[in-house]
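J.: sequence first, predicted model second:
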Amino acid sequence: MTAPYTGRCNCGAVTVEIAAEPVTTRQCWCHQCQKAAAGGPTHNAIFPTDAVVIAGERGEYVYIAASGNTLTQEFCLACGSPVLGRSSARPQFRTIRFGMLDGNHGLRPQMAIWTDDAPTWAMIDPALERWPQQPPAPAPSSQD
């Protein structure tokens, strides 16, 4: 599948429409993501903020991440589904959880990040680029 992407939370109260391709996709093994993903990694697509339209009531959890950045995790207030993440260091991007996207979106992680935090039993695809901690920000697209 290619843009536009659409999605919804488990109960349908929060919806997303995305009018661009992701600038990158990542599997994140940081401790905060492991908590959000019931022990495994989160799987995320990073899109330009101006390409993402979200509707529906969301809650948020704000914290200082190991990277030193302030992160905000948004979730559906009705069903608790993770919706997105945003970083104070990168306001030009929204990190959408793969599970938020509809159908067979065709996205897969291009890299695994924060692999130093992965549990010893983690199965990380050897074909993925790996970062032991925070990678550099995605390069700006030609539209930025």
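T.: Right, received. Where do you want to start? Numbers count the residues shown, from 1 in each chain.
J.: CA only for contacts and neighbour counts going forward, please
T.: Fine.
J.: now the strands for this protein?
T.: With DSSP state E, the ranges of strands along the chain come out as 5-8, 15-18, 24-28, 42-48, 52-55, 58-64, 70-76, 82-87, 93-97, 111-113, 129-131.
J.: redo those strands as CSV? Include mean neighbour count and distance to residue 36.
T.: Below are these laid out as CSV (neighbours: other C-alpha atoms under 10 Å; distance: least, C-alpha to C-alpha, whole Å):
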stretch, mean neighbour count, distance to residue 36
strand 5-8, 20, 18
strand 15-18, 20, 19
strand 24-28, 23, 11
strand 42-48, 23, 7
strand 52-55, 14, 20
strand 58-64, 14, 11
strand 70-76, 19, 9
strand 82-87, 22, 8
strand 93-97, 23, 11
strand 111-113, 23, 15
strand 129-131, 15, 20
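J.: ok, second structure coming up, stack it against the first:
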Amino acid sequence: MATGECNCGAVAFKIEAQLSDVFICHCSICRRSTGSGGIAVSIVDNDSFSWIRGKGNIKYWSKPGHDWHTSFCSNCGSPLPGKNNESNMYVPVGTLTSGDEKLKIAHHIWINSKADWEEICGSGKQHSEGFGD
């Protein structure tokens, strides 16, 4: 099991599954959303994810004309888990407070969109676009 929360603690969640793979998205949307080189997430089944507290503090923003959105705490702005597709969630691994001991970067996605100043290190597989390429 893993747990996580935002910076101010208003929103918390738990995951009833073992986490292992980390995906780092380097696209321009994720860079602007986080103010960094991208976002590191783990993907979990909807059935293993639940909110502990603060669901009313979650805000969403969708990029117009895209099927992309981000979730964040309305109090502190921390990125929060959100819908990846109909069957699973993405969880920003920087929000985890426990259960991250076995996490390993497995994939770097959208590297064709990464910032010029960013250098990708480590052994994670690099994908020029999304995970399927």
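T.: Yep, it's here. Just so we're clear, the structure is a prediction, and the values are computed from it rather than from any experiment.
J.: quick TM-score on the pair, please.
T.: Once superposed, chain against chain, the TM-score is 0.86 (TM-score structural alignment, normalised by the length of the second structure); 129 aligned residues with a C-alpha RMSD of 2.1 Å.
J.: which of the strands of the first structure sits closest to residue 35 of the first structure?
T.: For residue 35 of the first structure, the closest of the strands of the first structure is strand 42-48, at 9.3 Å, according to C-alpha to C-alpha.
J.: for residue 34 of the first structure, find the nearest of the strands of the first structure.
T.: When these are compared by C-alpha to C-alpha, strand 42-48 sits nearest residue 34 of the first structure, at 6.9 Å.
J.: tilt between the closest one and strand 93-97?
T.: Angle of strand 42-48 of the first structure versus strand 93-97, following axes from the mean of the first three to the mean of the last three C-alpha atoms, to 10 degrees, is 150 degrees.
J.: got the contact list for strand 42-48 of the first structure?
T.: Here strand 42-48 of the first structure makes contact (C-alpha atoms under 8 Å, 6 or more residues apart in numbering) with 18, 20-29, 33-34, 36, 92-99, 107-109.
J.: repeat that for 7 Å
T.: 20-28, 33-34, 92-98, 109 (C-alpha atoms under 7 Å, 6 or more residues apart in numbering).
J.: now it: which residue numbers in the second structure?
T.: Aligned by TM-score structural alignment, strand 42-48 of the first structure corresponds to residues 39-45 of the second structure.
J.: average offset of the matching stretch relative to the first structure?
T.: Superposed on the first structure, stretch 39-45 of the second structure shows a mean distance to its aligned partners of 0.4 Å (mean C-alpha distance after the TM-score superposition for the first structure).
J.: re the thing from before, just put the strands of the first structure in CSV and tack on distance to residue 122 of the first structure.
T.: Output for these, formatted as CSV (distance: least, C-alpha to C-alpha, whole Å):
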stretch, distance to residue 122 of the first structure
strand 5-8, 28
strand 15-18, 30
strand 24-28, 12
strand 42-48, 13
strand 52-55, 31
strand 58-64, 25
strand 70-76, 23
strand 82-87, 21
strand 93-97, 19
strand 111-113, 11
strand 129-131, 13
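J.: any idea which of these gets closest to residue 119 of the first structure?
T.: With C-alpha to C-alpha as the measure, strand 24-28 is the member of the strands of the first structure nearest residue 119 of the first structure (12.1 Å).
J.: what is that closest one packed up against?
T.: strand 42-48, strand 111-113 (3 or more C-alpha pairs under 7 Å, 6 or more residues apart in numbering; DSSP states H and E).
J.: any chance of the ones you listed in TSV, plus distance to residue 64 of the first structure?
T.: Output for those, formatted as TSV (distance: least, C-alpha to C-alpha, whole Å):
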stretch	distance to residue 64 of the first structure
strand 42-48	18
strand 111-113	17
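J.: list the buried ones in stretch 91-103 of the second structure?
T.: Residues 91, 92, 93, 94, 95, 96, 99, 100 are the ones in stretch 91-103 of the second structure that count as buried (16 or more other C-alpha atoms under 10 Å).
J.: what's the end-to-end length of it?
T.: Start-to-end span of stretch 91-103 of the second structure (C-alpha to C-alpha, to the nearest Å) is 12 Å.
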